[in-house]
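Visitor: here you go, sequence then predicted model.
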Amino acid sequence: MQGHPLIAYSELVKATDGFSPTNLVGSGSFGSVYKGELGVQDDGIRSLVAVKVLKLQTPGAVKSFIAECEALRNMRHRNLVKVVTACASIDDRGNDFKAIVYEFMPNGSLEGWLHPDINEQSEHRYLDLAKRVNILLDVAYALHYLHCDSPMPVIHCDLKSSNVLLDADMVAHVGDFGLAKVIVEGSPIVQQSTSSMGFRGTIGYAAPG
């Protein structure tokens, strides 16, 4: 990924305390996300990151990794999740290992705010109308950039509340580009959006047809 040098597997192990379950913040079809501390800033403070570890045994996971790297490698926008680095290596058992490291979003996903887990013992969180409108605008700005202003047009294909992440200031960032399609100039959109993966997206969120 241009501008994103690769990181060693051992560094991610250290950052996430051995991919400890206590650092697990989410899990999807193609990967699990862990909170970690990576690197040291000039002020001596370690930066918080989210490490998405691909489940390479899952069919389509490698394609998901490639699609996400391809979609994010040249994109820069305040409402997209920022990629810190990536890892393509071998784990301590000799198996292939792939991960993408993102800037950590301390306020979690929009889904967590709209549909909080009743079993969590955390304080009740509430989004008033103004915050909801601001989040909608942030997502709209991200989509406009992806479709119209990015170096190459990108279709996300899996936009849902769990893929909208909130930073410390409650600014929304669109993430998870594992099903994204990059539109090649001069090629029909319908053709470029067709994939061997068949149905793309999440039932209830994907466009019909």
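Guide: Here it is on my side, so go on.

Visitor: okay, CA-based contacts and neighbour counts for the rest of this
Guide: Noted.

Visitor: packing partners for the helix or strand containing His173?
Guide: Element membership of His173 [criterion: DSSP states H and E] is strand 172-174. Other helices and strands packing on strand 172-174, by 3 or more CA pairs under 8 Å, 6 or more residues apart in numbering; DSSP states H and E, are helix 129-144, strand 164-166.

Visitor: which of those sits closest to Ala61?
Guide: In terms of CA to CA, the element of the helices and strands packed on strand 172-174 nearest to Ala61 is strand 164-166, at 20.6 Å.

Visitor: tell me which residues in that closest one are buried?
Guide: Residues of strand 164-166 classed as buried: Val164, Leu165, Leu166 (neighbour count, 16 or more other CA atoms under 10 Å).

Visitor: close enough to count as contact, the first one and Ala142?
Guide: Okay, so that is Val164. No - counting by CA atoms under 8 Å, Val164 sits too far from Ala142 to count as a contact (10.5 Å).

Visitor: list residues touching both of the two?
Guide: Both Val164 and Ala142 are in contact with His173, Val174, where contact means CA atoms under 8 Å, 6 or more residues apart in numbering.

Visitor: returning to that earlier point: and the helices and strands packed on strand 172-174 as TSV, adding distance to Ile100?
Guide: Shown next, in TSV, are these (distance: least, CA to CA, whole Å):
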stretch	distance to Ile100
helix 129-144	20
strand 164-166	16
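
Visitor: ok, now how distant is Ser64 from Arg132?
Guide: Between Ser64 and Arg132 the computed distance is 30 Å (CA to CA, to the nearest Å).

Visitor: those two: who's more crowded?
Guide: Ser64 (20 against 14; other CA atoms under 10 Å).

Visitor: ok, Cys87 touching Asp96?
Guide: No - taking CA under 8 Å as the contact criterion, Cys87 and Asp96 are not neighbours in contact, 10.5 Å apart.

Visitor: okay, pairing it with this:
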Amino acid sequence: MSNGSLEDWLHPGDQGNTQSRKLSFLERLNIAIDVASALQYLHHQCPTPIVHCDLKPSNVLLDNDMTAHVSDFGISRLLSRSTKNSFQNQSSSTAIKGTIGYAAPEYGMSMKVSTHGDIYNYGILLLEMLTGRRPTDEIFKDVLNLHNFCKVALREKVVEIADPIFLYEKEAEQIGNVEASCRNELMNGLEHKIREYTNNLIKITT
């Protein structure tokens, strides 16, 4: 894809890329919606439901319009439906490992997969997009992980854990072109909206 992967944008330095890449809050929100739509299709609209099993930033590709596409179905699994049209866990002859930090905990205890595993992956992906931190970040030790790190930060501290690039997003750059008398008011309104939406997105995963 012309704009690489979400991984390239969230962690450009890790790829040896010196180019400055920034995703605005709105771009991140649109990517999150694109990925959610892809999972909705895989789980509920395919003739045979598909569980991806390894959803992570490097498997989310961005096209020329920054539309997100879920890729790499190397360890995906097909599911059967019950007569009530609900999903059944599907046993696999090989263990599903996924990627450390993203794989659902139950995958380490059994060889059964379900759509719930993808939803867990999606929650971790969403938190990584909001904070700019990997689930394997060195600060996450003992009982601290990305999930409870964000849960504790709900309410007043949510801006403190948000990716600092939010402060330099494209919407703010556009505000810089307006008259000084209106600039502070617009910036305060933008920060309030980002705080509100970030708070709501974190609540989804907790």
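Guide: Noted; the coordinates are in hand. Keep in mind that this is a model prediction, so the values were computed, not measured.

Visitor: after superposition, what is the TM-score?
Guide: Once the chains are laid over each other, their TM-score by TM-score structural alignment, normalised by the length of structure 2 reads 0.46; 103 aligned residues with a CA RMSD of 1.9 Å.

Visitor: which of the helices and strands packed on strand 172-174 of structure 1 is buried the deepest?
Guide: Mean neighbours per residue, mean count of other CA atoms under 10 Å, is largest over these for strand 164-166, with a mean of 24.

Visitor: give the other helices and strands that that one contacts.
Guide: Short answer (3+ CA pairs under 8 Å, 6+ apart): strand 164-166 of structure 1 packs on helix 110-114, strand 172-174.

Visitor: next helix or strand past the shortest one?
Guide: Beyond strand 172-174 of structure 1 in the direction of the C-terminus, DSSP H and E gives the next helix or strand as strand 181-182.

Visitor: which other helices and strands does the longest helix seen in structure 2 contact?
Guide: In structure 2, assigned by DSSP state H, the helix with the most residues is helix 180-205. Contacts defined by 3+ CA pairs under 8 Å, 6+ apart place helix 180-205 of structure 2 against helix 115-131, helix 146-152, helix 158-161, helix 170-175.

Visitor: next, the buried residues of stretch 30-40 of structure 2.
Guide: With burial defined by 16+ other CA under 10 Å, the residues of stretch 30-40 of structure 2 counted as buried are Ile31, Ala32, Asp34, Val35, Ala36, Ala38, Leu39.

Visitor: list the buried residues for the helix or strand encompassing Ser64 of structure 1?
Guide: Using DSSP H and E, the element containing Ser64 of structure 1 is helix 61-72. Within helix 61-72 of structure 1, the residues scored as buried using 16+ other CA under 10 Å are Ala61, Val62, Ser64, Phe65, Ala67, Glu68, Cys69, Glu70, Ala71, Leu72.

Visitor: ok, so of those residues, who is nearest Leu12 of structure 1?
Guide: For these, the nearest to Leu12 of structure 1 is Phe65 (16.9 Å; CA to CA).

Visitor: relative to Val40 of structure 1, how far out is the closest one?
Guide: From Phe65 of structure 1 across to Val40 of structure 1, the span is 27 Å (CA to CA).

Visitor: report the separation between the residue nearest to Arg46 of structure 1 when sequence neighbours are not counted and Ala15 of structure 1.
Guide: With CA to CA, 6 or more residues apart in numbering as the criterion, Arg46 of structure 1 has its nearest non-adjacent residue at 4.4 Å, and that residue is Val40. Val40 of structure 1 sits 11 Å away from Ala15 of structure 1, going by CA to CA.

Visitor: which one of those two has more residues nearby?
Guide: Between Val40 of structure 1 and Ala15, counted using other CA under 10 Å, Ala15 has the larger neighbour count: 22 against 10.

Visitor: surely that one meets Tyr34?
Guide: No - here Ala15 of structure 1 lies out of contact with Tyr34, judged by CA under 8 Å, at a distance of 9.4 Å.

Visitor: which neighbours do those two share?
Guide: By CA under 8 Å, 6+ apart, no residue touches both Ala15 of structure 1 and Tyr34.

Visitor: quick one on the thing from earlier: Throw the buried residues of helix 61-72 of structure 1 into a markdown table and include distance to Ala50 of structure 1, thanks.
Guide: Formatted as a markdown table, the buried residues of helix 61-72 of structure 1 follow (distance: CA to CA, whole Å):
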| residue | distance to Ala50 of structure 1 |
| --- | --- |
| Ala61 | 18 |
| Val62 | 19 |
| Ser64 | 17 |
| Phe65 | 15 |
| Ala67 | 18 |
| Glu68 | 15 |
| Cys69 | 15 |
| Glu70 | 19 |
| Ala71 | 18 |
| Leu72 | 15 |
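
Visitor: show me what the helix or strand hosting Ser32 of structure 1 is packed up against.
Guide: Per DSSP H and E, Ser32 of structure 1 falls inside strand 31-40. With contacts taken as 3+ CA pairs under 8 Å, 6+ apart, strand 31-40 of structure 1 sits against helix 9-15, strand 24-27, strand 46-54.

Visitor: and among the ones you listed, the most buried is which?
Guide: When you average the neighbours per residue for each of those (mean count of other CA under 10 Å), strand 46-54 leads with a mean of 22.

Visitor: now do that strand against strand 31-40, angle only.
Guide: Going by axes from the mean of the first three to the mean of the last three CA atoms, to 10 degrees, strand 46-54 of structure 1 is angled at 150 degrees with respect to strand 31-40.
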